[in-house]
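> sequence? don't have it. structure:
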């Protein structure tokens, strides 16, 4: 039986204490939290993408001639599905966010079109899909907001002394995050112009001449 080297044990204990004291364990915990938060963001975005085909088909049954709007939603969903996003790559995250913003805008325009079809708005299948979509949009907002906070917490920590030294040694860098400008743009419903000309205001009536 091999004997345990006491010096090796002491060295390992000292190394463990040093790593703990310089933030190594906290960096690992915060990094795992960011990864879990990102997985939830992707999960909710995928949930929305899964709802879109049924939503488009339902709307098409009542408003088949709204082809431009329906095509825009379908193409935006396809674009989102073709992106292999890497959350640690700023350019990849920006591309992902832009594609999701484009899809959000297309869905907003689709909902505006729906307002012109009372029968569609009363269809039970559409109502169920609309409820699920609204719930999913709320979940996306919550998951995205939580992820932003987790990344901010991680980035702040790995920039602080002495954790920044540990992060540098072990290759932990600050992570890219969703941009505030695009967040505001995504949450704002786009203006929709169907090319209609507003009716002219009625001309004021002249008082009838007194007899």
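It's in. For clarity, every value in this text was computed on a predicted model and none was experimentally measured. Numbers count the residues shown, from 1 in each chain.

> from here on, contacts and neighbour counts on C-alpha atoms
Noted.

> so where do the helices sit in the chain?
When assigned using DSSP state H, the helices of the chain occupy the ranges 6-21, 24-62, 67-81, 90-114, 118-122, 124-158, 163-170, 180-187.

> next, the buried residues of the fifth one.
Meaning helix 118-122. Buried positions in helix 118-122, judged by neighbour count with 16 or more other C-alpha atoms under 10 Å: 120-121.

> name the residues that touch it?
Contacting residues not belonging to helix 118-122 are listed as 59, 62, 114-115, 126-127 [C-alpha atoms under 8 Å, 6 or more residues apart in numbering].

> distance of the nearest residue to residue 106 once chain neighbours are set aside from residue 65?
Among residues not flanking residue 106 along the chain, residue 73 sits closest, at 5.1 Å (C-alpha to C-alpha, 6 or more residues apart in numbering). Separation of residue 73 from residue 65 (C-alpha to C-alpha, to the nearest Å) stands at 14 Å.

> structure two is appended below for comparative analysis:
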């Protein structure tokens, strides 16, 4: 009986060790996902901060394009109020679309295209867009690792009990999937 008790205790200790190790791994991976999401938000905020300067520069040259300025303003507000990954993703798509229209206005104003401030802001915005793309890719990679971990055996047996649920990917807006029409 003493030998049986020792075997049972050893199995329980091993099982508890596996669960504790898995739990700690999940906590670490969850925090990694949170950190990566924070970087996405950080870059989105950077872009959000650049936009008013860009809009004001364009306004000086194209004051009659008020519908585009309103679209940019509305999209910025929507992005600022987004609470979930899905809402943020959708608002980001709307803001990208509005920014594209704003930058297309510049094509109609040669003086604006030559404006140093506008060119600097446009370069900063392009750099920020690249940073957003990298941050999104890093976030989605972290989500993929986390989701794979909580769905794999034996973690799947206890992940839900500890409150670890699958995380959402940052997805492209539906409009990003359509091929743009370029006309000369």
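Received the coordinates, thanks. Everything quoted here is computed from the prediction, not taken from an experiment.

> TM value for the aligned chains?
Here the TM-score for the pair of chains, by TM-score structural alignment, normalised by the length of the second structure, is 0.84; 174 aligned residues with a C-alpha RMSD of 2.6 Å.

> can you find the partner of residue 124 of the first structure in the second structure?
For residue 124 of the first structure, the aligned position in the second structure is occupied by residue 116, per TM-score structural alignment.

> what about that match, how many residues nearby?
11 (other C-alpha atoms under 10 Å).

> same question, residue 73 of the first structure
If you count neighbours by other C-alpha under 10 Å, residue 73 of the first structure ends up with 25.

> so it sits against residue 107, correct?
Yes. Assessed by C-alpha atoms under 8 Å, residue 73 of the first structure is found in contact with residue 107 at 6.2 Å.

> and residue 110 of the first structure, what's its match in the second structure?
Residue 110 of the first structure maps onto residue 102 in the second structure, with residues paired by TM-score structural alignment.

> which residues does that match contact?
Counting by C-alpha under 8 Å, 6+ apart, residue 102 of the second structure touches 55, 58, 68-69, 72.

> just the buried subset of those, please.
Burial by neighbour count, 16+ other C-alpha under 10 Å: within these this picks out 55, 58, 68-69, 72.

> need the residues you listed in a markdown table (columns: distance to residue 23 of the second structure).
Formatted as a markdown table, those follow (distance: C-alpha to C-alpha, whole Å):
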| residue | distance to residue 23 of the second structure |
| --- | --- |
| 55 | 48 |
| 58 | 52 |
| 68 | 49 |
| 69 | 49 |
| 72 | 44 |
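
> how much space between residue 9 of the second structure and residue 3 of the second structure?
10 Å.

> what does residue 179 of the second structure give?
According to C-alpha to C-alpha, residue 179 of the second structure and residue 3 of the second structure sit 70 Å apart.

> by neighbours, which of the contacts of helix 118-122 of the first structure wins?
That'd be residue 59 among the contacts of helix 118-122 of the first structure, by other C-alpha under 10 Å, with 22 neighbours.

> tell me the buried residues in stretch 66-79 of the first structure?
When burial is assessed from 16+ other C-alpha under 10 Å, stretch 66-79 of the first structure yields the following buried residues: 69-70, 72-74, 76-77.

> and stretch 36-49 of the second structure, by the same measure?
For stretch 36-49 of the second structure, the neighbour count (16+ other C-alpha under 10 Å) marks 36-37, 39-41, 43-48 as buried.

> save these as a markdown table, and put in distance to residue 148 of the second structure too.
As requested, the buried residues of stretch 36-49 of the second structure are arranged in a markdown table below (distance: C-alpha to C-alpha, whole Å):
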| residue | distance to residue 148 of the second structure |
| --- | --- |
| 36 | 17 |
| 37 | 18 |
| 39 | 22 |
| 40 | 21 |
| 41 | 24 |
| 43 | 26 |
| 44 | 27 |
| 45 | 29 |
| 46 | 31 |
| 47 | 31 |
| 48 | 33 |
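
> of the residues you listed, which pair is most distant in space?
Across the buried residues of stretch 36-49 of the second structure, no pair lies farther apart than 36 and 48, at 18.4 Å, counting by C-alpha to C-alpha.

> wait, residue 101 of the second structure sits on residue 68?
Yes. In terms of C-alpha under 8 Å, residue 101 of the second structure counts as a neighbour of residue 68; the distance is 6.8 Å.

> now for those two: what residues contact both?
Counting by C-alpha under 8 Å, 6+ apart, residue 101 of the second structure and residue 68 have no shared contacts at all.

> so where is stretch 146-165 of the first structure in the second structure?
Counting by TM-score structural alignment, stretch 146-165 of the first structure corresponds to 138-157 in the second structure.
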